[in-house]
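Enquirer: Quick one: sequence plus predicted model below, questions after.
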Amino acid sequence: MAMQSSSSSFSYRFSNDLFLSFRGEDTRRSFTGNLYKALSDRGIHTFMDDKKIPRGDQITSGLEKEIEESRIFIIVLSKNYASSSFYLNELDYILKFIKGKGLLVLPVFYKVDPSDVRNHASSYGESLANHEKKFNADKETFKCNCWK
């Protein structure tokens, strides 16, 4: 009796071969738009949010579903990617979702030095410091309002 391979018992189907995470105003009309077209032309079903992101920090349940139905993720880290809490929340959701699933995440550093991202320097350092201040301020406000 032949043993069935473990991969054949994994029946989860992905709607998207690939999910593109990017800051639209930085790369939509250049690198990311061209990458999306090249992938699509080769038959790779790629999710690229082509709508303007609504104002706010939280990702939508529809976007969460697209992430959960993707098997490969390309994160286009551009100069202003980290300046938006929306994109940081999207990246956080992706990284939490893929943990332990063996899914692939590929970072692309678009006009950004990888060491700036790694060391939180330059525009990434400034953006992350601003998010940390906002987070701590929100935490303090929450703490104060809880006890009143």
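Expert: All right, it came through fine. Numbers count the residues shown, from 1 in each chain.

Enquirer: only C-alpha atoms for contact and neighbour calcs from this point on.
Expert: Fine.

Enquirer: In terms of helices and strands, where is the spatially most central residue of the chain?
Expert: Closest residue to the average C-alpha location of the chain: residue 91 at 3.3 Å, with CA atoms, centre = their mean. Residue 91 is part of helix 85-98, with elements assigned from DSSP states H and E.

Enquirer: how far off helix 85-98 does the biggest strand by length in the chain point, in degrees?
Expert: In the chain, taking DSSP state E as the definition, the longest strand is strand 70-77. With axes from the mean of the first three to the mean of the last three CA atoms, to 10 degrees defining the directions, strand 70-77 sits at 140 degrees from helix 85-98.

Enquirer: Skipping adjacent residues, who's closest to residue 87 in space?
Expert: Nearest residue to residue 87 in three dimensions, chain neighbours excluded: residue 81, at 6.5 Å (CA to CA, 6 or more residues apart in numbering).

Enquirer: Hmm, residue 27 and that neighbour touching each other?
Expert: No: counting by CA atoms under 8 Å, residue 81 sits too far from residue 27 to count as a contact (9.9 Å).

Enquirer: what's the burial count for residue 134?
Expert: 12 (other CA atoms under 10 Å).

Enquirer: alright, now check it against this:
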Amino acid sequence: MEKRQSPREKKRRIAEKEITDGASASLSVPSIPTGGGSDQYDVFLSFRGSDTRNEFTDHLYRSLISVGTVPISVFKDDNSLEIGKDFNSGILNAIMRSKISIPIISENYASSKWCLRELVRIMDYQKSTLHTVLPIFYKVLPSDVRSLNGKFGEAFHLRKKRFDKEDIQEGQRALT
């Protein structure tokens, strides 16, 4: 006789099957809510899509949602935002509903106004709560991020003229 599965267990099984079926699984695997009907996330991933989406970030995402016996709910913009929903509020609210944020700081991360805004929100949220931030420095040196040097600094300074003054100042603060 087959054991009856909860809806949560069914979602996990479907996600696990999609993960093993191929590399494009991350596009179809939904976030699995934490704790019975909650809209909380265990992890929020912040990343520059053109640098890491199809390689490192997809691998990290798939690993996080398939690890252990209890599903981990991971927010990744292409899997977790509903079509037609306000991108700005959806992303920024997801940060506040997450226990852990993982900014994947890559060479072009700071050239994105959205990445900087996410990082500012993450760091502000960390100061005001028990929010955990686990940065990953992907092919960049932490010292180059802190001081805006090297290729990371070049990418920031080249795009800086497209940002407003407040975004620049808050972004630099969050990066240090």
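Expert: Good, I have the coordinates. Bear in mind the structure is a predicted one, so any value in this text is a computation, not a measurement.

Enquirer: quick revisit: the longest strand of structure 1: average distance to aligned residues in structure 2?
Expert: Superposing on structure 2 places strand 70-77 of structure 1 at an average distance of 0.4 Å from its equivalents, by mean CA distance after the TM-score superposition for structure 1.

Enquirer: which residue numbers in structure 2 go with that strand?
Expert: Counting by TM-score structural alignment, strand 70-77 of structure 1 pairs with residues 98-105 of structure 2.

Enquirer: what's the answer for stretch 117-129 of structure 1, then?
Expert: Going by TM-score structural alignment, stretch 117-129 of structure 1 sits over residues 145-157 in structure 2.

Enquirer: When residue 81 and residue 27 of structure 1 are compared, which one has more neighbours?
Expert: In terms of neighbours (other CA under 10 Å), residue 81 is the more surrounded of residue 81 of structure 1 and residue 27; the figures are 24 against 18.

Enquirer: starting at the chain centroid, how far to stretch 116-123 of structure 1?
Expert: Centroid displacement of stretch 116-123 of structure 1 relative to its chain, using CA atoms, centre = their mean, to the nearest Å, is 17 Å.

Enquirer: contacts for it?
Expert: By CA atoms under 8 Å, 6 or more residues apart in numbering, the surrounding residues in contact with stretch 116-123 of structure 1 are 79, 80, 83, 115, 124, 125, 126, 128.

Enquirer: which element is the fourth one on?
Expert: With elements delineated by DSSP H and E, residue 115 of structure 1 resides in helix 114-118, which encompasses its position.

Enquirer: list the buried ones in that helix?
Expert: Residues residue 117 are the ones in helix 114-118 of structure 1 that count as buried (16 or more other CA atoms under 10 Å).

Enquirer: and residue 78 of structure 1, how far is that from residue 109 of structure 1?
Expert: Counting by CA to CA, to the nearest Å, the gap from residue 78 of structure 1 to residue 109 of structure 1 is 6 Å.

Enquirer: ranges for the helices of structure 1?
Expert: 24-27, 31-41, 61-68, 85-98, 114-118, 122-146 (DSSP state H).

Enquirer: Specify, as a residue range, where the first one falls in structure 2.
Expert: Okay, so that is helix 24-27 of structure 1. Using TM-score structural alignment, helix 24-27 of structure 1 pairs with 49-52 in structure 2.

Enquirer: Give me the distance from the matching stretch to the chain's centre.
Expert: The answer for stretch 49-52 of structure 2 is 12 Å, by CA atoms, centre = their mean.

Enquirer: what's in contact with it?
Expert: 58, 106, 107, 108, 109.

Enquirer: counterpart of residue 130 of structure 2 in structure 1?
Expert: In structure 1, residue 130 of structure 2 lands on residue 102 (TM-score structural alignment).

Enquirer: how near is residue 81 of structure 1 to residue 89 of structure 1?
Expert: 11 Å.

Enquirer: what does residue 67 of structure 1 give?
Expert: According to CA to CA, residue 67 of structure 1 stands 12 Å off from residue 89 of structure 1.

Enquirer: What residues sit buried inside stretch 151-170 of structure 2?
Expert: Quick answer for stretch 151-170 of structure 2 (16+ other CA under 10 Å): 151, 152, 153, 154, 155, 156, 157, 160, 167, 168.

Enquirer: Quote the end-to-end distance of it.
Expert: Using CA to CA, the two ends of stretch 151-170 of structure 2 sit 20 Å apart.

Enquirer: Kindly report the same for stretch 114-124 of structure 1.
Expert: Stretch 114-124 of structure 1: ends 10 Å apart by CA to CA.
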